[in-house]
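Asker: no FASTA, just this:
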């Protein structure tokens, strides 16, 4: 059975072992329940955004708890994949704008940076989930609007409900798209489609999002989480942790690489290096013996300097 814990910002610390994290959270006097986490027997961590009455709008408490949980799970070698979903009918309605017209004003900005211990530079590093060694999958079970849509753009794979309402709503609220969306969205869906979505803030369905490549697939709402967990399980059970981590690294680095030859050279060096690792032997032997492989590698294995 999965282990469930409700985490407040006091209960999770970046880089701490997840086993210690879970044991502390089970016995902790939790002051908020903005996220729920679970880890199953094969190492799939699930993070559920848990403010359903507010359509999982992101407040400072959720922001801190979510990022802390993400980096803690990435630090845990036993966690092989992370799935993020929302409680209730929505995935995430974006930042909490209950403050009204001052929701994005100077006072909110200062409070955000002070409470989260960030500035405009370090906040980007904190959200750089592409630097994680763990695959991250979004199970977009309902509406994803504004920051609720740019957040899963920072993940590796997205699965959406067919009828989910998705929108980069920013210009309709008088603000700018954020969270690296202006950099990534054109690379996902092409320049013209990206500009149409970003300049109009219009709403599209999960089905349309799958058609244009914004998400990997769209499925009936009640199947979204199961589909994401099945995909995560496939990675966790059937794929060795080291090549999964390095493949993720190479793909994301490649988005910013302008020298195609250099990218292939790096890939080739790493291919031969990983072929010398124990899991490369195990994967081939398990295939010929028609059995499940027993992986022994780590997603955090160090890459030799001369191969980077």
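Answerer: Received it, and whenever you're ready, just let me know what you need. Every value quoted in this text rests on a predicted model; they were computed, and no experiment measured them.
Asker: please make it C-alpha for all contacts and neighbour counts, starting now.
Answerer: Fine.
Asker: just the strands in the stretch 51-200 of the chain please.
Answerer: If DSSP state E, counting those that start in this stretch is used as the criterion, the strands of the stretch 51-200 of the chain fall at 81-86, 90-92, 136-140, 143-145, 157-161, 165-167.
Asker: list the buried ones in stretch 120-138?
Answerer: For stretch 120-138, burial by neighbour count (16 or more other C-alpha atoms under 10 Å) applies to 127, 129, 130, 132, 133, 134, 135, 136, 137, 138.
Asker: got a list of what the fourth one touches?
Answerer: Counting by C-alpha atoms under 8 Å, 6 or more residues apart in numbering, residue 132 touches 71, 74, 245.
Asker: give me the element residue 204 is part of.
Answerer: Using DSSP states H and E, the element containing residue 204 is strand 203-205.
Asker: does anything pack onto that strand? Which helices or strands?
Answerer: For strand 203-205, the contact count by 3 or more C-alpha pairs under 8 Å, 6 or more residues apart in numbering; DSSP states H and E identifies strand 165-167 as packing neighbours.
Asker: and the contacts of the strand holding residue 204?
Answerer: Taking contacts as C-alpha under 8 Å, 6+ apart, the residues outside strand 203-205 that touch it are 162, 163, 164, 165, 166, 167, 168, 169.
Asker: go with 6 Å
Answerer: 163, 164, 165, 166, 167 (C-alpha atoms under 6 Å, 6 or more residues apart in numbering).
Asker: and here's the other structure:
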């Protein structure tokens, strides 16, 4: 039985059997992210970390997909848009468009995500369907990533728009496979993502929920204090390998990518053709976009 359940505009939060279940809940948008969703995710993660009856968190998506990326149709361009809406006389960097302003906004975005890395309790990302672009920025910060074998994982926006502003690819896959994915924007199926270390393991889609719940229950059987010791020592090791510094550098390099001719051309294509057709043309040369991976 659920101990309690609450919902926001973008997610649901349920506590059950010492596990917090945080679920993106915009299936009509394929769980595409926006600033409000990132803020609500940050708040939910902090709430779960604070609750004494929660030992472990499972992060998932409702419907077909974990998260299809950023919601380019939302019209929400600023992390502080609502806070500034009542002040018509002041000008804020979040409303302007210099390189430094872009770096500032991307830094604010990373701060919202990095709570998953910095919090004390372990987070499992349960990934089905599409986990694309900004969806990977979220999933790859989880402590454990479990994927459906037919999930599709990748960062297609590198073909025309920039670079991942959050970058855990190197730490999961090593340099060559990280480059292979980010130099093409191709996608991995869940099975290959697990083989290459981008995920811990893959299971058939119809077994994903039960498999993740069984793992979460094993983790939740341990004291949160001990879980925190073992999560944080590994993450401190990642910090010593530069992981947190790289997140900051990644957001700054993404801002540089936003000034590229390819990105400006893509933005114009969206205005001229609409988002769906612009994305179709961006990806046309890549076929189905799946990595043709061979083990033998």
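Answerer: Sure thing, it's come through. Please read all numbers here as calculations on a predicted model, not as lab measurements.
Asker: show me where the stretch 101-250 of the first structure has its helices.
Answerer: 106-116, 122-126, 147-153, 181-189, 191-200, 206-212, 224-238, 241-254 (DSSP state H, counting those that start in this stretch).
Asker: specify the angle between the longest one and strand 157-161 in degrees.
Answerer: If I follow you right, that is helix 224-238 of the first structure. When axes from the mean of the first three to the mean of the last three C-alpha atoms, to 10 degrees is applied, the directions of helix 224-238 of the first structure and strand 157-161 differ by 150 degrees.
Asker: returning to what we had before: export the contacts of strand 203-205 of the first structure as a markdown table, with columns for neighbour count and distance to residue 157 of the first structure.
Answerer: Putting the contacts of strand 203-205 of the first structure into a markdown table (neighbours: other C-alpha atoms under 10 Å; distance: C-alpha to C-alpha, whole Å) gives the following:
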| residue | neighbour count | distance to residue 157 of the first structure |
| --- | --- | --- |
| 163 | 18 | 18 |
| 164 | 27 | 16 |
| 165 | 24 | 18 |
| 166 | 27 | 16 |
| 167 | 23 | 18 |
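Asker: closest one to residue 144 of the first structure out of these, please.
Answerer: Sorting the contacts of strand 203-205 of the first structure by distance to residue 144 of the first structure puts residue 166 at the head of the list, at 4.9 Å, by C-alpha to C-alpha.
Asker: now check the second structure for the residue matching that closest one.
Answerer: Mapped onto the second structure by TM-score structural alignment, residue 166 of the first structure lines up with residue 153.
Asker: list the contacts of that match.
Answerer: Going by C-alpha under 6 Å, 6+ apart, the list of residues near residue 153 of the second structure reads 131, 132, 187, 188.
Asker: mean per-residue distance, the strand holding residue 204 of the first structure versus the second structure.
Answerer: Taken against the second structure, strand 203-205 of the first structure registers an average deviation of 0.7 Å after superposition, with mean C-alpha distance after the TM-score superposition for the first structure.
Asker: where does that strand end up in the second structure?
Answerer: Aligned by TM-score structural alignment, strand 203-205 of the first structure falls on residues 187-189 of the second structure.
Asker: chain center to the matching stretch: distance?
Answerer: Distance, stretch centre to chain centre, for stretch 187-189 of the second structure: 16 Å (C-alpha atoms, centre = their mean, to the nearest Å).
Asker: how much space is there between residue 80 of the second structure and residue 24 of the second structure?
Answerer: Here residue 80 of the second structure is placed at a distance of 21 Å from residue 24 of the second structure (C-alpha to C-alpha, to the nearest Å).
Asker: out of the contacts of strand 203-205 of the first structure, the closest to residue 119 of the first structure would be?
Answerer: When the contacts of strand 203-205 of the first structure are compared against residue 119 of the first structure (criterion: C-alpha to C-alpha), the nearest one is residue 167, at 26.3 Å.
Asker: what's around residue 46 of the second structure, how many residues?
Answerer: 16 (other C-alpha atoms under 10 Å).
Asker: again with residue 22 of the second structure
Answerer: Residue 22 of the second structure sits with 25 neighbouring residues when counted by other C-alpha under 10 Å.
Asker: list the contacts of the residue opposite it in the first structure once aligned.
Answerer: With TM-score structural alignment as the criterion, the equivalent of residue 22 of the second structure in the first structure is residue 47. Going by C-alpha under 6 Å, 6+ apart, residue 47 of the first structure touches 36, 37, 84.
Asker: make JSON lines from those residues and add neighbour count and distance to residue 174 of the first structure to it.
Answerer: As requested, the contacts of residue 47 of the first structure are arranged in JSON lines below (neighbours: other C-alpha under 10 Å; distance: C-alpha to C-alpha, whole Å):
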{"residue": "36", "neighbour count": "21", "distance to residue 174 of the first structure": "32"}
{"residue": "37", "neighbour count": "23", "distance to residue 174 of the first structure": "34"}
{"residue": "84", "neighbour count": "25", "distance to residue 174 of the first structure": "28"}
